[in-house]
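Novice: Prediction below, plus the sequence it came from.
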Amino acid sequence: MPRSGGASSYGPMLTLADIDTDAVTALLARYGLALERVPDGEAIPGSYWGESEAGIIGSTVYARGDTPVHSLLHEAGHLIVLAPEKRAAVHTDATDSIEEENAVCVLQALMGDALPGVGADRVLADMDAWGYTFRLGSARAYVEQDAEDAWGWLARAGLVDPATRRLR
């Protein structure tokens, strides 16, 4: 996959510097996670893709001001779907399965809706611009038409209400 830096249909990708960091911190705290701001220009600890992409170590999500919001939410999603005792062992890569990866892609859009000024639409557009690829051609089409397994996974994990498809 290509790394971020592109523009979505909304323009340049939305970054942490563009949104309310306190809202992100509060959202992550709901799931027992912490946000650690990394100074601009410094390497992001635990970043799988490097550059400005978010990193994860234990229960902490690392991000700089130029970190794309979709990246931060995706990496946080990986930690959220893990049992707390498994989080302690995470460093850089938390993917356990294809099913988990699919669930995290849906979860990051739902978390976008929980952040003021972000929204699922923006997260999905930025995912497409970054280079996520889905059978139906877009992240939105995947979430709306092709993600029944991911929705079921999230419901079984107690993270979404299956009737409303909203975060619990």
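Specialist: Everything's here; your move. Numbers count the residues shown, from 1 in each chain.
Novice: From now on I want contacts and neighbour counts done on CA atoms only, so please keep to that.
Specialist: OK.
Novice: contacting residues for the closest residue to residue 40 other than its chain neighbours?
Specialist: Counting by C-alpha to C-alpha, 6 or more residues apart in numbering, residue 40 lies nearest to residue 64, which is 5.9 Å off, once chain neighbours are set aside. The neighbourhood of residue 64, defined by C-alpha atoms under 8 Å, 6 or more residues apart in numbering, consists of 16-17, 37-40, 44, 52, 54.
Novice: Verify the contact between residue 130 and residue 49 for me.
Specialist: No - counting by C-alpha atoms under 8 Å, residue 130 does not reach residue 49; the two are 11.8 Å apart.
Novice: try this one side by side with the last:
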Amino acid sequence: MQAHDGSGAGDEGVLTVGDIDAGALAALLSRHGLSLQLVPDGAAIPGSYWGEPEAGLIGHQVFARADTPVHSVLHEACHLIVLPPERRERVHTDATDSIEEEDATCYLQIVLAEGLEGVGRHRLMRDMDTWGYTFRLGSARAWFEQDAGNARAWLQERGLLPAGDMHRRATAA
């Protein structure tokens, strides 16, 4: 898996924070000890690794504007979720350089998308592909369904996914 290259290519049709219920997104993040900080249209997004309109992160806060892609907010939030609390405190802009944490982040963002009305895992995976995430098997869905066992196990070992066959439940159509 490789994250978006920052080019902004292919961003048409990607769901943004302005397209969904931002309150529901904030509530989802809150359940994981995070806060969503909405910044005004056109304002700089603090802690954005790729630059606007990508989400930013500082400590326990995820920053976004109405034009920030939902997948970006979930991705940055999941970077924080997979970190131990003592590491979260020190995060500013760049959460990790670990391949295992990056893969776990991608997997968890897909799972969490199910908790957002109008998003869901299939839409999120499509948006990830549109935005420019790249996976060895060619798509986010193929990776999630066929090649993400290590990410799933990593999350389960840390209690970040329910025990049992999460993969089968998550991929059932």
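Specialist: Here it is on my side, so go on. Everything numeric here is computed off the predicted structure, so don't read it as measured data.
Novice: Overlap of the contact sets of residue 130 and residue 49 of structure 1?
Specialist: The overlap between the contact sets of residue 130 of structure 1 and residue 49 (C-alpha under 8 Å, 6+ apart) consists of residue 3.
Novice: These two: which is more packed in?
Specialist: Comparing residue 130 of structure 1 with residue 49 by other C-alpha atoms under 10 Å, the one with more neighbours is residue 130, at 21 against 17.
Novice: Please tell me how far the aligned partner of residue 83 of structure 2 in structure 1 sits from residue 97 of structure 1.
Specialist: When structure 1 is aligned by TM-score structural alignment, residue 83 of structure 2 is paired with residue 82. As for residue 82 of structure 1, its distance to residue 97 of structure 1 is 12 Å (criterion: C-alpha to C-alpha, to the nearest Å).
Novice: One more: residue 70 of structure 1?
Specialist: Taking C-alpha to C-alpha as the criterion, residue 70 of structure 1 is separated from residue 97 of structure 1 by 20 Å.
Novice: For those two, indicate the residue with more neighbours.
Specialist: Comparing residue 70 of structure 1 with residue 97 by neighbour count (other C-alpha under 10 Å), the higher total belongs to residue 70, at 30 against 9.
Novice: For the more buried one, which non-adjacent residue is spatially closest?
Specialist: Once its chain neighbours are removed from consideration, residue 70 of structure 1 has its nearest residue in residue 123; the separation is 5.4 Å (C-alpha to C-alpha, 6+ apart).
Novice: Regarding that neighbour, what is its secondary structure?
Specialist: For residue 123 of structure 1, the assignment made with DSSP: H, G, I helix; E, B strand; the rest coil gives helix.
Novice: Any idea how many residues pack against it?
Specialist: Neighbour tally, residue 123 of structure 1, other C-alpha under 10 Å: 29.
Novice: got it, and residue 171 of structure 2?
Specialist: Close neighbours of residue 171 of structure 2, defined as other C-alpha under 10 Å, add up to 14.
Novice: Next: residue 167 of structure 1.
Specialist: 16.
Novice: Find the nearest non-adjacent residue to it, please.
Specialist: Counting by C-alpha to C-alpha, 6+ apart, residue 167 of structure 1 lies nearest to residue 160, which is 4.4 Å off, once chain neighbours are set aside.
Novice: Next, find the distance separating that neighbour from residue 18 of structure 1.
Specialist: Computed with C-alpha to C-alpha, the distance linking residue 160 of structure 1 and residue 18 of structure 1 is 27 Å.
Novice: Settle it for me: which of those two has more neighbours?
Specialist: Set side by side, residue 160 of structure 1 and residue 18 show more neighbours around residue 160, with 19 against 15, by other C-alpha under 10 Å.
Novice: For the more buried one, give its distance to residue 51 of structure 1.
Specialist: 31 Å.
Novice: picking up where we left off before, just tell me what the residue nearest to residue 40 of structure 1 corresponds to in structure 2.
Specialist: Taking TM-score structural alignment, residue 64 of structure 1 has residue 65 as its aligned residue in structure 2.
Novice: And that match, how close does it get to residue 53 of structure 2?
Specialist: Residue 65 of structure 2 sits 7 Å away from residue 53 of structure 2 when distances are taken as C-alpha to C-alpha.
Novice: shared neighbours, those two?
Specialist: Where contact means C-alpha under 8 Å, 6+ apart, the residues bridging residue 65 of structure 2 and residue 53 through contact with each are residue 45.
Novice: list the contacts for residue 15 of structure 1?
Specialist: Contact partners of residue 15 of structure 1, counting by C-alpha under 8 Å, 6+ apart, are 65-69.
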